[in-house]
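**Q** Structure for the following, please:
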Amino acid sequence: MTPIHPPFETNNSGYLDVGSGHSLYWEEAGLSSGIPIVYLHGGPGSGIEDSDRQYFDPTHYRSILFDQRGSGRSTPHASLEDNTTWHLVEDMEKLRELLHVDKWIVFGGSWGSTLALAYAETHPDRCLGLVLRGIFTLQREELLWYYQSGANFLFPEYFDPYQAIIPPEERGDMMQAYYKRLTGDDKAEQLRCADAWSRWEVSTSRLIVDPAYIAKADDPKWALAFARIECHYFVNGGFMKDGQLIEDAHKIKHLPITIIQGRYDVVCPAKTSWDLYKALGGKDNPNVVYNIIGDAGHSAHEASIEKALVDAVEKLKSIGK
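**A** Modelled structure (predicted):
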């Protein structure tokens, strides 16, 4: 497996007006004439980081990254207005057209895998292939496992502070209780809830709990966008029919697809990735690779996950030749 590439700078960046008051920050790096590959960040709401472009060989790929609505450097910050899965799918098309890209590889993990599937199933003719990590399809059972009951059996000491911020009489629907507060008028309460919500997630994302990674939640601006936008999507079921992305997987089974899944991923357990693999044809479909990483959890920044992601991208270098 190949390690991630050394840091490198962007070639170009800007803002794209996508309507409804939203302006998306975007950037591109690597070889301007290379194979286009678009990076979809997680959350929703987390935004991109400089290290995200290091999965892509800058001597071969033209990497394109952007902050989704309300996230990162996009404006307005933490906005929920006209912010749905399908708005983001449309935004990707507008960005593709702005940058004069005919087709691109779609790369996403966690929520990024959700958006990648939604986009590819809507626009399969614009995809060269997909690299997906920590599969999340926003089904109700996935949400309940992590935010209501399931993951707390493995991380009880981190779940308790997440639960404690909600009064006992409202704990029967934790997502709805958080949503009420994250969208309420009390700004101090918004920030308290954003901190608790975000800290629960970053505490459970790695196989080995990493205090430095948990410190991401110390940034109130990042935590507010992350918690508000996630909760907005989750209480609304991703603005799609439950199970839709698995049901529609047949639309992309002709594309080269690599699925990378941490065996001990608590945030997005392996069952969903396995269900997707089967929906894509499983072992009978030579286009699909299913790669379980035996010593990793959810985070893309665990060493074995990083290597598997870079390796998957390396294997797609023949596309377009």
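
**Q** alpha carbons only for contacts and neighbour counts from here, please
**A** Fine.

**Q** Quick check: buried residues in stretch 43-58?
**A** Neighbour-count burial for stretch 43-58, counted by 16 or more other C-alpha atoms under 10 Å, picks out 43-48, 52-58.

**Q** Helices - which of the residues you listed land there?
**A** The members of the buried residues of stretch 43-58 all map outside helices under DSSP state H.

**Q** Please provide the structure for the following sequence as well, for comparison with the first:
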Amino acid sequence: MPSELPVRSGHLRVPDGNELYYEAVGNPDGPAVLSLHGGPGSGAGRAHRRRIDPGRQQSVTFDQRGCGRSRPLVTDRLDLLDRNTTPAQVDDIEALRQHLGIDRWMVTGASWGTTLALAYAQAHPERVSGLGLLAVTTTSTAEVEWVTESMGRVFPEEWELFAGAVERAPGERVVDAYARATRDPDADVRRHAAAAWGRWEDVHVSLGPGWRPDPRWHTSPTRDVLATLVTHYWAHSGFGGDDILRRTDRLAGLPGVLVHGRRDISGPVVTAWGLHRAWPGSELIVVDEGHGGPASTAALTRAVARIVV
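**A** As a prediction, this is how the structure comes out:
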């Protein structure tokens, strides 16, 4: 019987020794909505349950490989990190769809989740009924450079502390130094790098209305998992982030709603604008918030209601 509680949950074994925790709520025979969390590495929450009519629709989410309730955590198996890539995660999503017996679904995501949603939709457009993207990113080289280097012009004091918290080789990018430090053989080096990375994350999202420090960046092992996965993906430009805008033709005919905060300095609205311009038929909604917030979430919920019928 449809319920707000999980009606299906468990662990799905996928390649490379990973088991993904997933849950599906609502009507198992109804149209499906997939929710992709951010980070990479933040893990899935419960907000996705409130975006559907559980009597008519179903909502699915999962903890991406290496984080949350999935097994193993990346910090416990650093030897698996090089196999944790966007193409691998796209395959994970397809495996989950097949496991749940879903033909097509609307794919939603927030922040990093929007990059993964776009990569999946471009790989499997026939399996996607629409896209709802909040705090739009493509994890391009330019976006990574902005958030780890150029944004020091806005927060020069904090950036100096951030850039100096790990050892860098001459000419080495800050993100590459952190990616190296978070997989260092010395656990103290890894913890120190994760804490410094978390402090910078709190800084560059701090201009949004009602901002408060994110407890995930102050709690181990969540902080360490997040820092390890974020730096790994950002150092590699999201394993294909530079190609997303070039492949918007693969989204032709798919409805899409892009929700972005005008005050989102971590990911300026120009990324959402560029995607909207390159994707005919998409809708761009700009709200007076930072990197996500209640108005953005409400806009995404309305988008789900319009697209999932």
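
**Q** Drop the TM-score for these two in here.
**A** Comparison of the two superposed chains (TM-score structural alignment, normalised by the length of structure 2) gives a TM-score of 0.91, and 301 aligned residues with a C-alpha RMSD of 1.9 Å.

**Q** still on that earlier bit, CSV for the buried residues of stretch 43-58 of structure 1, including distance to residue 23 of structure 1?
**A** Converted to CSV, those look like this (distance: C-alpha to C-alpha, whole Å):
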residue, distance to residue 23 of structure 1
43, 18
44, 16
45, 14
46, 16
47, 14
48, 15
52, 21
53, 21
54, 25
55, 26
56, 26
57, 28
58, 27
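
**Q** quick check, nearest of those residues to residue 269 of structure 1?
**A** Residue 269 of structure 1 lies nearest to residue 43 out of the buried residues of stretch 43-58 of structure 1, by C-alpha to C-alpha, at 15.7 Å.

**Q** got the contact list for residue 165 of structure 1?
**A** Counting by C-alpha atoms under 8 Å, 6 or more residues apart in numbering, residue 165 of structure 1 touches 193, 196.

**Q** now with 10 Å?
**A** Applying C-alpha atoms under 10 Å, 6 or more residues apart in numbering to residue 165 of structure 1 gives the contacts 171, 177-178, 189, 192-193, 196-197.

**Q** same question, residue 38 of structure 2
**A** Residues in contact with residue 38 of structure 2, defined by C-alpha under 10 Å, 6+ apart, are 44, 64, 109-116, 135, 226, 230.

**Q** quick one on the thing from earlier: quick one: which of the contacts of residue 165 of structure 1 sit in helices?
**A** Applying DSSP H to the contacts of residue 165 of structure 1, the entries found in helices are 177-178, 189, 192-193, 196-197.

**Q** Show me the helices in the stretch 101-250 of structure 2, by range?
**A** Using DSSP state H, counting those that start in this stretch, the helices of the stretch 101-250 of structure 2 run over 112-123, 141-148, 156-164, 174-181, 187-204, 222-235, 237-240.

**Q** As TSV, these with mean neighbour count and distance to residue 256 of structure 2 would be great.
**A** Below are those laid out as TSV (neighbours: other C-alpha atoms under 10 Å; distance: least, C-alpha to C-alpha, whole Å):
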stretch	mean neighbour count	distance to residue 256 of structure 2
helix 112-123	24	10
helix 141-148	19	21
helix 156-164	15	35
helix 174-181	22	31
helix 187-204	20	27
helix 222-235	25	25
helix 237-240	21	21
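
**Q** for the ones you listed, which one sits closest to residue 272 of structure 2?
**A** helix 112-123 (10.3 Å).

**Q** once aligned to structure 1, how far is the closest one on average?
**A** Compared with structure 1 after the fit, helix 112-123 of structure 2 shows a mean deviation of 0.5 Å (mean C-alpha distance after the TM-score superposition for structure 1).
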